[in-house]
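*Asks:* Predicted coordinates and the sequence they were generated for:
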Amino acid sequence: MGRILAIDYGDQRIGLALSDPLKIIASPYKTIINDNDDYSVNSIQEIIIKEDIEFVIIGLPLSMSGEDTEQTKKVKTFSDKLSSKNVKIIFIDERWSSKAAKRSIIDQGIKTGHNKSLIDKTAAALFLQQYLDQKK
């Protein structure tokens, strides 16, 4: 019984979050600098092995009307590369996750100007927690 890894894919950074082994609580894990997809996929593959990941949830950045965007296409291209490593992937709507993460961080009294990586991994934790709560 492994953990779940959540991915908030961005052009510059990829935020990661992990569930606990019982799949009850999501926590921000780390942020990877997205120099290129091959580097990022290999880094995530190492995490999948190290953290005993059962499957991956990737946030899908849809438009407000629910349509694909240019960023959605980039996320799907990235996920295709990751799935070629025999990783089970589930997509989840991540509209508003970055804004909600930023609001959560500000509410804690943390300045967000130089904490973009914190926003990215917190966004991943938010949509992972949403997924976990729906599965209860």
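*Replies:* Perfect, thanks for sending it.

*Asks:* drop to CA atoms for contacts and neighbour counts, all remaining ones
*Replies:* Noted.

*Asks:* residue contacts, Ile4?
*Replies:* 18-20, 23, 53-57 (CA atoms under 8 Å, 6 or more residues apart in numbering).

*Asks:* From Leu16, how far off is the residue nearest to Ile90 when sequence neighbours are not counted?
*Replies:* Using CA to CA, 6 or more residues apart in numbering and skipping residues adjacent in sequence, the residue nearest Ile90 is Ile57, 4.8 Å away. Between Ile57 and Leu16 the distance, using CA to CA, to the nearest Å, works out to 10 Å.

*Asks:* These two - which one has more neighbours?
*Replies:* Each of Ile57 and Leu16 has its neighbours counted (other CA atoms under 10 Å); Leu16 has more, 29 against 23.

*Asks:* Tell me which residues touch that one, please.
*Replies:* 5-8, 28-32, 120-121, 124-125.

*Asks:* Inside helices: which ones of those residues?
*Replies:* Judged by DSSP state H, helices contain the following of these: 120-121, 124-125.

*Asks:* now the strands for the chain?
*Replies:* Along the chain, counting by DSSP state E, strands occupy 3-9, 13-19, 26-33, 53-60, 89-93.

*Asks:* In JSON lines, list those along with distance to Lys102.
*Replies:* Output for the strands of the chain, formatted as JSON lines (distance: least, CA to CA, whole Å):
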{"stretch": "strand 3-9", "distance to Lys102": "14"}
{"stretch": "strand 13-19", "distance to Lys102": "13"}
{"stretch": "strand 26-33", "distance to Lys102": "13"}
{"stretch": "strand 53-60", "distance to Lys102": "16"}
{"stretch": "strand 89-93", "distance to Lys102": "17"}
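
*Asks:* Just name the most buried of those strands.
*Replies:* For the strands of the chain, the largest average neighbour count (mean count of other CA atoms under 10 Å) is found in strand 3-9, namely a mean of 27.

*Asks:* ok, structure two:
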Amino acid sequence: MVRSAADASNAHLDCCPRALIVVRGRLIGIDHGIKRIGLAVSDASGLMARELTIIKRKSKREDFERINQIAAEHDAVGFVVGLPLDLDAKPDQHTQADTVRLWVERFAQTTDLPITLWDEQLSSVDARELGKRQKRKHDAPIDDLAARVILQSYLDAVRDGLAEPPQ
């Protein structure tokens, strides 16, 4: 099942104290790229994300197998995939978001875990800043950091009652 953040209805959250709205179990954050896929993982309480690894793209089949293997190793309960929304795109223009949506549709056929699409706006900027603080080389890949930023943004939104936990 693939859900988009824009599709989520938060009406059910009014019944519950915000402190109770947390993700139960680990999530895998995914920053989809043409050459690399960045992965991050949350802690089991769903409060904090940390970078995990960068997968160099090979084939969809191999990439999906590796992501699912990593998810199984971490007992993940779902995925959060960054969606690069382009507010300036023309309606008939094929965007990066379209590519990610298609990739997610194919990936969803390989897993029973829920997949949530999450706006990744400014995640690369935040990831570069995080890389500087971690003293990474300026030309080092930051895909895993971008996945961490995406996943942390989602976890924070769930905790604040602005997004639904995965179902």
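*Replies:* On my side now, so go ahead. Just so we're clear, the structure is a prediction, and the values are computed from it rather than from any experiment.

*Asks:* that older thread, nearest to Asn86 of the first structure among the ones in helices among the contacts of Leu16 of the first structure?
*Replies:* Using CA to CA, Ala124 is the member of those that lies nearest Asn86 of the first structure, at 21.4 Å.

*Asks:* correct me, but the closest one touches Ala6?
*Replies:* Yes - if you go by CA atoms under 8 Å, Ala124 of the first structure and Ala6 touch, sitting 5.5 Å apart.

*Asks:* From Leu82 of the first structure, how far off is the nearest residue to Ser117 of the first structure once chain neighbours are set aside?
*Replies:* Leaving aside its sequence neighbours, Ser117 of the first structure sits nearest to Thr31 (CA to CA, 6+ apart; 5.7 Å). Using CA to CA, one obtains 17 Å as the distance from Thr31 of the first structure to Leu82 of the first structure.

*Asks:* cool, Leu132 of the first structure as well?
*Replies:* Computed as CA to CA, the Leu132 of the first structure to Leu82 of the first structure distance reads 22 Å.

*Asks:* The two - which one has more neighbours?
*Replies:* Remark: of Leu132 of the first structure and Leu82, Leu82 carries more neighbours, 21 against 16, as counted by other CA under 10 Å.

*Asks:* And that one? What does it align with in the second structure?
*Replies:* By TM-score structural alignment, Leu82 of the first structure lines up with Phe107 in the second structure.

*Asks:* Contacts only, for that match.
*Replies:* Phe64.

*Asks:* ok, Gly10 of the first structure - contacts?
*Replies:* Contact criterion CA under 8 Å, 6+ apart gives Asn34 as the residues in contact with Gly10 of the first structure.

*Asks:* Kindly report the same for Leu151 of the second structure.
*Replies:* If a contact means CA under 8 Å, 6+ apart, then Leu151 of the second structure has 27-30, 40-42, 49, 80 as its contacts.

*Asks:* Turn the residues you listed into TSV, columns for distance to Gln96 of the second structure.
*Replies:* Supplementary listing: these in TSV, determined by distance: CA to CA, whole Å:
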residue	distance to Gln96 of the second structure
Leu27	23
Ile28	21
Gly29	18
Ile30	15
Ala40	21
Val41	23
Ser42	25
Ala49	24
Val80	17
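
*Asks:* so stretch 75-82 of the second structure matches what in the first structure?
*Replies:* Matched against the first structure by TM-score structural alignment, stretch 75-82 of the second structure falls on residues 52-59.

*Asks:* Tell me how far the matching stretch lies from the chain's centre.
*Replies:* Stretch 52-59 of the first structure sits 9 Å away from the centroid of its parent chain (CA atoms, centre = their mean, to the nearest Å).

*Asks:* now what about it, what contacts it?
*Replies:* Outside stretch 52-59 of the first structure, the residues touching it (CA under 8 Å, 6+ apart) are 1-9, 47-48, 79, 87-94, 124, 127-128.

*Asks:* Repeat that for stretch 83-90 of the second structure.
*Replies:* Stretch 83-90 of the second structure has contacts (CA under 8 Å, 6+ apart) with 95-97, 100-101, 117-121.
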